[in-house]
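> Pasting the sequence and the predicted coordinates here, then a few questions.
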Amino acid sequence: MKAFLKICFVICLTMGFLNVAGAQEQNQDQQVPKSTFDKYEAFSPLFMTGQTNAFHSATGEPGPMYWQNQANYKIKATLDTINHKVEGKVTITYINNSPYNLDFLWLQLDQNTFRKDSRGSALYPSNDRNGVHTFTDGYHLKNVSISMDHRNEKADYVVSDTRMQIRLPEALKSKGESMDITIDYSFEIPEHGKDRMGRFDSKNGWIYTLAQWYPRMEVLDEVDGWNTLPYLGTGEFYLEYGDFDYEITAPENMIVVGSGELQNPKEVLTDQEMDQLEKARKSDQTVMIRSKAQMMEGTHHEGDRNGMLTWHFKINQSRDVAWAASKAFIWDAAKINLPNGKTALAQSVYPEENSGQDGYGRSTEYVKNSIELYSKEWLPYTYPVATNVAGHEGGMEYPGIVFCSYKSKTSSLWGVINHEFGHNWFPMIVGSNERKYAWMDEGFNTFINSVDTKEFNDGEYYNPSDLQQTGNQMFNEALDPVFTTPDVIHNQQNLGMEAYFKPSTALKVLRNTVLGKDRFDYAFKTYIKRWAFKHPAPWDFFNTMNSVSGEDLTWFWKGWFMNNWKLDQAIEGVDYVDGDPSKGALIKLLNKYKMPMPVTLKITDENNTTKTVKLPVEIWMTGPEYVYNYPSNSRIVSVEIDPNHEVPDLNPDNNTFTKLMEAPVGMDATKVIDNYIEAIGGRKVLEAVKDISITRKEMIQGNEIVFDIKKKKPGKMFLSVSLPQMNRTLAKYIVNGNEVYAENNGQKQEIPEKSKPGIMSQAAIFPELNYGQKGYELKLLGMNMDADGKTYVVQVNTPYGQSKKIYFSADSGLKIKEEVATDNGAAVNRFADYKNVDGVKIPYTEMTNNFGREVKMTVDEVTLNQNLEDSIFKI
């Protein structure tokens, strides 16, 4: 599920404003420890003990006594488009393969979450993505009966929120005995089904996306017994595997698509549609099955005397089924090429609103390529059809079918299709418990998405990330550990990090830095094969990776998954043996926080010789400090940790040791700042500016983000961050003298007292004018020479505890870069494209780092001295 991820990008970016503004406030008398690393904790042998048994082995394989139950479904349902209802009858054949005689069974009734009195409604507000926007009465159960030993009788059952317990008249025997459960039911279709199902009225008719649409068996396993966590919203699903045979009866003018393969095409399709489908099964190019013109004409196969058609689908070895129906669907398809000469069908159904080549006109191409790439890299696709439906959902996955936003275009459409179909491997094939461990499906899937996107169409939508720069987000103290139940995380921003980005980044680090591609890929593929169509627990993944790779990775699982440990590796300095570079260099390394990690060093000497050295994680078994004796022949010019930027680091600034050049005699920090002030207009001109308005724009995942910034003397500031495409204000900050207000997604945000002075300082129109005042400490560290040219490097410590390095061009005097130390590492901003506005030079381009990707913010408009109304800054 991916709809809210682009929002998380923006919220994390704007939250960085608070982090930077309120950074590093320290009591001057407080002694800050050099490191919090504890080698005994990191490398303790007491981890993952007591988690293995005859069902889940210490090697990570299913144990010799592993079992799982099976649920086969036969369903007949009718879509009532007048009342927006589904009426259905399901017969579940439940096979008890467990070693236990069962006196009762548990089923899921997920439609009950849309009731006013549901637990999910109590947990999530109505305007939340997982909240109930319009209530229904949930399931109406008309008949519940059971059949055991060929005896049919009414079931004795109890409904509790989204669960149903059936109490059996006699135990269902262990090791293979089966029984049938038959339920007649109906429910109203909610418009917004927690962004996972529902309906919306397109230009040419309603589009129905139906999921969680029939009573389903709960999972009984050897990890938690009966898995009866209610369906609340964030936690997704945990389901038994089985075979599905289902029929959907809908009005004859509608196209119906569903999980699995259509069994009766001659009864529901026109001759032309069948001919085109047959062409599509043999074509690598997209073939139109039902064009826009045919959709508008309403051509269809004639139904029964009531104008209804019944569509029959089957899918085997699946954990679920979903379907969609609409008269507004345009329909196209193409062949999927699978390993060993096998094929499947890729298809898309979508409304005309977004049917161009920048939208769903390429949907089937994206489906086809996603499936082919995943099949080649990890495990062949297991279903006969892969269907993408353009619906109101941001993105939601089911076996063989996904629902993606009908508004998505270009890179966003590729991203959501690629992500949702990646879920056919996690959790459709590898059937983990999504309701408890979102990271085992969302995180693993996000990882394979990045591998896929790099390959698709020569990297058409590939945007490489600088992982080293993601430490701010990855190791934020406000995060929960990855090993947290999704509904406990609750916060959507944190969920995006903890379920998606952090675990996927952990796998990248494990692949690129710890194990290497060969060992990682072999172990990861082994995990997929071992647990295909089974139910792995987290320990099965950990133990498989340990066993197959041949590494004890317990230190890794502790830091990345079980705890919210931070990583900050630093170079403290370079000395020489007996003071002689020819006798060897002593490179002093420090592991500042709890997480250990192997260290890659790039070392350059005065002879311009560069070598790369890889140090194992075991160097930290001696403690937080390590001295590497490098066999140098001449003086070291620079040392860099993680030169390829493959590992997130809380403060990348201390990853590099560079011998700065001395500044010219007579040059100091005050003169550098004065030169900058003169370069952008002069002190007199800047002091005459009473207010300023700046509108900045940036593109994130194909969406325009607008920053509206207004400042007025003395001490007033207004900042709003909006997403015009969604008509949504994502964040708002106001400073009015000593008052500070913050808002995220319409909700007031509490601001720590220690952050307020820093935030208030952001109201300064030109903060450099204040650098000569009491409490500021300025120091010229020297001169640097890099891609930005020759720059002066000035250290600035502010009265409110902020520390930053500012780089000024030695030629123009302009500010080129700013590195701000924060509680979560360092934030780096670059400035360029200075333009004159009423005598003041303003940088029209600012580059900042967000999730390891450099984001370009461009100024759209700047105005000075507008006499801004004080009401703008009212709190």
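On my side now, so go ahead. Only a predicted model underlies this, so the values are computations on that prediction, with no experimental measurement involved. Residues are numbered from 1 along each chain as shown.

> From here on, just use CA atoms for contacts and neighbour counts.
Will do.

> Have a look at the protein and report its longest helix.
Looking across the chain with DSSP state H, the single longest helix is helix 5-21.

> Packing partners of that helix?
Counting contacts by 3 or more CA pairs under 8 Å, 6 or more residues apart in numbering; DSSP states H and E, helix 5-21 is packed against helix 492-495, strand 691-700, strand 728-736, helix 756-761, strand 815-822, strand 840-850.

> Run through the neighbouring helices and strands of the third one.
With contacts defined as 3+ CA pairs under 8 Å, 6+ apart, the secondary structure elements packing on strand 728-736 are helix 5-21, strand 716-723, strand 739-744.

> Same check on the last one?
In this structure, strand 840-850 packs against helix 5-21, strand 825-837, strand 853-864, with contacts taken as 3+ CA pairs under 8 Å, 6+ apart.

> give me that answer again for 6 Å
Helices and strands touching strand 840-850, as assessed by 3 or more CA pairs under 6 Å, 6 or more residues apart in numbering; DSSP states H and E, comprise strand 825-837, strand 853-864.

> by contact count, what packs against the first one?
Right, the one you point to is strand 825-837. strand 815-822, strand 840-850.

> next one: the shortest one
Using 3+ CA pairs under 6 Å, 6+ apart as the contact criterion, the neighbours of strand 853-864 among helices and strands are strand 691-700, strand 840-850.

> Let's have those in a markdown table, adding mean neighbour count and distance to Ile673.
Listed next are those as a markdown table, based on neighbours: other CA atoms under 10 Å; distance: least, CA to CA, whole Å:
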| stretch | mean neighbour count | distance to Ile673 |
| --- | --- | --- |
| strand 691-700 | 18 | 21 |
| strand 840-850 | 19 | 15 |
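
> can you tell which of these is closest to Thr622?
Closest to Thr622 of those is strand 840-850 (CA to CA; 34.0 Å).

> A further structure is provided below for comparison with the first:
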Amino acid sequence: MKKVILAAALLASTAGMAQRFEENRSKFEQLGTLLPTPNTYRTASGAPGHDYWQQRADYDMQIELNDEKQQITGTETITYFNNSPDELGYLWLQLEQNIFDKNSTANLTKTSAMEEKVSMYQLGFMTLEQFDGGYKIKYVKDKAGNALKYTVNGTMMRIDLPHALKSKGSFSFSIAWSYNIHDHNKLAGAPGNGRMGYEYFAKDNNYLYEIAQFFPRMAVYDDVYGWQHKQFLGNGEFTLPFGNYKASITVPADHILGATGVLQNPNEVLTATQISRLQKAKTAKTPVVIVTQEEAEANEKDKSTTKKTWKFAAQNVRDFAFATSRKFIWDAMQITQDGKPVMCMSYYPKEGNPLWGKYSTQAVAHTIRTYSKRTVSYPYPVAISVHGPVGGMEYPMICFNGGRPEADGTYSEQTKYGLISVIIHEVGHNFFPMIINSDERQWTWMDEGLNTFCQYLAEQEWQREYPSRRGEAYKIVPYMSMEQNKLEPIMTNSEQVSQLGNNAYAKPSTALNILRETILGRDLFDYAFKQYATRWAFKSPQPADFFRTMEDASGVDLDWFWRGWFYGTEPVDIALEDVKAFNADTQNPEKENPISKAQANEQKTISQIRNEKDIQKTLVDENPELKDFYNSYDRYAVTPQSKSRYEQYQASLSDEEKKLLASGENFYSLKLKNNGGLVMPVILKLDFEDGTNEIVRIPAEIWRMNNKEVSKVIHTSKKVVQFTLDPFQETADIDTDNNAFPSKAAPTRFQLFKQQNRRPANPMQEAQQIQGGQPSNR
């Protein structure tokens, strides 16, 4: 029977060990088959392979905007270059405007509910059926003018080729189309609305247009997915090939227009004064106003009945967008980035001042400088920020941004920093994904997450203690503290993410900041991150290319980090369960015996303490004859024998052993528990008895053999009075109550108040009222 019991115990022990091994392996095993197999297109180092290829599409467009009907009409000639090794029997194009068709997949599948109180966002979505949206395709023809067969499938269109397009061949065709521009504010809740549209200003009866996704665009064909023709449902943005663009855009003659690329006919569309001001902007240290507010206001009143055509050209870009209005104020300032001139510009209505005139172009220039330092040198000659109805959206060389002061010209702190941040973010998108051309339809985090991380770094260089919304580890804690069934991994398709802001922006940017500050250190991280940007500039990376490059260039195995942060949803919650203090016993009776005696006195129980008072006399006290040797024996007394034993012990020690005993080192055994599941480095602050402190950093690999619970011995020359985990809030630990030993309660202040109106959220406005300031004349 004993053998059976022993065998069962051994089996149970082995099973337990196997389970722990499996659990540990899942945290630290290599990503392996989770990543695609390296090949000659994409290497194991994360770099493009020697057979890497990508397609190209050139565009020649003639566009006209109807300011009376809010309509776009256009024709375009696309020349598509097949650089793949494959023959192509058909081509796929993207028709994103079709998302505004009332029968679009995005519209039909968007969930909604009717309540007693309905927000404007919900109403805008539910009234989409009243808007005549989507493309009206007039024709699709080949270079000779012959009609090409095409099939429209939602937001995608397939063109059947008369002959297979061979490898290294090209094919030219043209498309004529039109569509109605939507009122951005009226369709507030419609899928895809946040990326373009017009704003109507009733006060002066004028329109401001931010136009994008306005022409049929080539879909991507690559070595990973073949044709990337997933439907546009609103979240997953745009995946596009690079190419060269020419665009002629006809608008009312009094409009000011900004677009992707370089203006080709300034003498035809600008006044001599405006051209002179632009020339001055090339050497200016601060933005030069090209079109003043007074000139813009004059355009608002005296509307032109004639038209002008603005011509632009852009080289090696993946998209094209423009903005136009007679309301535009325009300022510019040229900077030199790595020896190349970059004209930084802003277009905005008077409703954007004074914020826009003060901050926009400066923020554009700041972004170009800071991002170029960390990624690749900005390659384009222009960078533009436009203010209109779109809260924040990016295109090559131009972006659309929100952020508007009050009607009296005052603004809150939130509005100010929100404006600067959104401009940095959207201009930053020139790098991710406009240059490092990731697949946004599949992986939102690859452009939004990386860009938000760089945005955070740029914000911190704007001013000290800039109130960044994302980036710091502690700011992701509320999201990571949520119930697991409400979270998705970062590695989730863009259209299946329920909390896109947290999942694709905040969490990956936070992860990268932790990787930079806590895992790799700034030097290793910055080198590897710049290597990734350099390798994949004007190419199309996948997640594995990023993961592999960061490891390859840093020389650090980070599979555990990608697995936990990008493939998992577990939070960080490391607890400091217990600390035991140890000191070396010198065996010197003159030193150790008094210590032992003091400890014994300190360890008296409550009964012993009370008995000293309540029991006046014991039996032995009343009967001294009951005493013997042990009643007078002092176990802590120093005797000649104990001294002799100590001298013999000392004689047996080496010089090194004597030195160690004499040092008086303190040894602390720490018990650490991983409650959250996500393994991370252990950062400890040791506060010493003398008022000094020390930081101890232990790599995450401490959990590799047991990711549930570990112990660690730390020795110090000084006595520690307080241990604190994650003292700088750098690991996103969701529960800091278990991070200290001895535990300490963090005081929280409470406020007494009477029910009354709250203080205005706009201190500038309040100060202006106190000082008798006059509201701005807008």
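Structure's in. What do you need? Model, not experiment: these values are computed from the prediction.

> if we can go back for a sec, okay, and the longest helix of the first structure goes to which residues in the second structure?
Mapped onto the second structure using TM-score structural alignment, helix 5-21 of the first structure covers no residues at all.

> mind checking how far that helix is from the chain centre?
A distance of 14 Å separates the centroid of the chain from that of helix 5-21 of the first structure, by CA atoms, centre = their mean, to the nearest Å.

> what's the next helix or strand after it aligned against in the second structure?
The C-terminal neighbour of helix 5-21 of the first structure among helices and strands, as given by DSSP states H and E, is helix 39-42. Using TM-score structural alignment, helix 39-42 of the first structure lines up with residues 24-27 of the second structure.

> average gap between the matching stretch and the first structure?
The superposed stretch 24-27 of the second structure is, by mean CA distance after the TM-score superposition for the first structure, a mean 0.9 Å from where its aligned residues fall in the first structure.

> so whichever strand or helix holds Lys591 of the second structure aligns onto which residues of the first structure?
Taking DSSP H and E as the definition, one finds Lys591 of the second structure inside helix 589-602. Aligned by TM-score structural alignment, helix 589-602 of the second structure falls on no residue of the first structure.

> residues making contact with the longest helix of the first structure?
Residues outside helix 5-21 of the first structure that contact it (CA atoms under 6 Å, 6 or more residues apart in numbering): Gln493, Gly758, Ile759, Thr822.

> how close does Pro380 of the first structure get to Leu510 of the first structure?
24 Å (CA to CA, to the nearest Å).

> Hmm, I typed the wrong one, I wanted Ala821 of the first structure.
27 Å.

> Looking at these two, which is more packed in?
Ala821 (23 against 19; other CA atoms under 10 Å).

> Please pull up the equivalent of the more buried one in the second structure.
Aligned partner of Ala821 of the first structure by TM-score structural alignment: none.

> Over to Ser375 of the first structure?
With TM-score structural alignment as the criterion, the equivalent of Ser375 of the first structure in the second structure is Ser372.

> does the nearest residue to that match once chain neighbours are set aside belong to a helix or a strand, and which?
With sequence-adjacent residues excluded and distances taken as CA to CA, 6 or more residues apart in numbering, Ser372 of the second structure is closest to Tyr378, at 5.7 Å. Assessed by DSSP H and E, Tyr378 of the second structure sits outside every helix and strand.

> One more: Leu208 of the second structure?
strand 206-211.

> and what of Trp330 of the second structure?
Per DSSP H and E: Trp330 of the second structure is located in strand 329-337.

> Who are the packing partners of the helix or strand just after that strand?
Note on strand 329-337 of the second structure: by DSSP H and E, the next helix or strand toward the C-terminus is strand 340-348. Strand 340-348 of the second structure is packed against strand 329-337, helix 355-374, strand 382-387, with contacts defined by 3+ CA pairs under 6 Å, 6+ apart.

> With respect to Ala44 of the second structure, which of these lies nearest?
In terms of CA to CA, the element of these nearest to Ala44 of the second structure is helix 355-374, at 23.6 Å.

> what angle sits between the closest one and strand 340-348?
150 degrees (axes from the mean of the first three to the mean of the last three CA atoms, to 10 degrees).

> Tell me what angle helix 355-374 of the second structure forms with strand 329-337.
20 degrees.

> Pull out the buried positions in helix 355-374 of the second structure.
355-357, 359-372, 374 (16 or more other CA atoms under 10 Å).

> again, but for stretch 738-756 of the second structure
Counting neighbours by 16+ other CA under 10 Å, one finds that the buried residues in stretch 738-756 of the second structure are Asn738, Asn739, Ala740, Phe741.
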